[in-house]
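>>> next comes the sequence, and after it the predicted model I'd like to discuss.
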Amino acid sequence: MDKALIVEKINDFLVDEFEVEANDITPEANLKETLDLDSLDFVDLVVAIESNFGVKVKGEDFINVNTLEDFYNLIDNKLS
């Protein structure tokens, strides 16, 4: 799966499942602030990643993830 498709799928589930405004989704946007994640939302995010991409992620995978671009790269690396 190429990165453009990864970005598109992530953006789609952010809008659909996390009710993020499409205008707020930019590569530079802070992941936690944009998604306003609490611990339950984080669990939902992990489930969304697994169902959309078929990869498992853990909390430690997100240690260096600050922006949406970091998030896109995390999923891209997991799929590689």
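On my side now, so go ahead. Residues are numbered from 1 along each chain as shown.
>>> only C-alpha atoms for contact and neighbour calcs from this point on.
Noted.
>>> how about residue 45, what does it touch?
When the contact criterion is C-alpha atoms under 8 Å, 6 or more residues apart in numbering, residue 45 has no partners at all.
>>> list the buried ones in the helix or strand hosting it?
For residue 45, the host element (DSSP states H and E) is helix 39-53. For helix 39-53, a neighbour-count test (16 or more other C-alpha atoms under 10 Å) marks 45, 46, 47, 48, 49, 53 as buried.
>>> then stretch 4-21?
So for stretch 4-21, counting by 16+ other C-alpha under 10 Å, buried means 6, 7, 10, 11, 13, 14, 15, 18, 20.
>>> hold the first one in mind and look at this next one:
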Amino acid sequence: MVPNESDSTERGHCTHFVLAQGVVAQVEYCACCGIFHVNIDSLSIRFRATALRDLRDTLTEALAAYERAQQLVEERTTPTQQDGLH
């Protein structure tokens, strides 16, 4: 990763590089500290790489479980072709 100067901010003795930015969240990386800064609205949480990977895996698992549950709900509430036949 070779960050651009425009993608960095000075914070004390550290320089944070913006790695990703979405509508509600931004992820910065500080090479001095080796810490990821996850900013969600006005909340900022610092993670080491291993913890951030674990959070990613946990969120991915949660979203997959949610999508499976939503699919089951849709299957149970959607009438089948046989339901319409008498």
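Here it is on my side, so go on. Just so you know, these numbers come straight off a predicted model, no measurement behind them.
>>> give me the TM-score for this pair.
The TM-score (TM-score structural alignment, normalised by the length of the first structure) is 0.26; 37 aligned residues with a C-alpha RMSD of 4.3 Å.
>>> what angle sits between the next helix or strand after the helix holding residue 45 of the first structure and helix 39-53?
Remark: after helix 39-53 of the first structure, the chain's next helix or strand is helix 68-79, criterion DSSP H and E. Between the axes of helix 68-79 of the first structure and helix 39-53, defined by axes from the mean of the first three to the mean of the last three C-alpha atoms, to 10 degrees, the angle is 50 degrees.
>>> what's helix 68-79 of the first structure packed up against?
If contacts are counted by 3 or more C-alpha pairs under 8 Å, 6 or more residues apart in numbering; DSSP states H and E, helix 68-79 of the first structure sits against helix 3-18.
>>> the helix it packs on versus helix 39-53: what angle between them?
140 degrees.
>>> check the second structure for its longest strand and report it.
Taking DSSP state E as the criterion, the second structure has its longest strand at strand 14-21.
>>> contacts only, for residue 61 of the second structure.
Counted by C-alpha under 8 Å, 6+ apart, residue 61 of the second structure has zero contacts.
>>> which strand or helix spans it?
Residue 61 of the second structure belongs to helix 49-77, assigned by DSSP H and E.
>>> may I see the buried residues of that helix?
Residues residue 52 are the ones in helix 49-77 of the second structure that count as buried (16+ other C-alpha under 10 Å).
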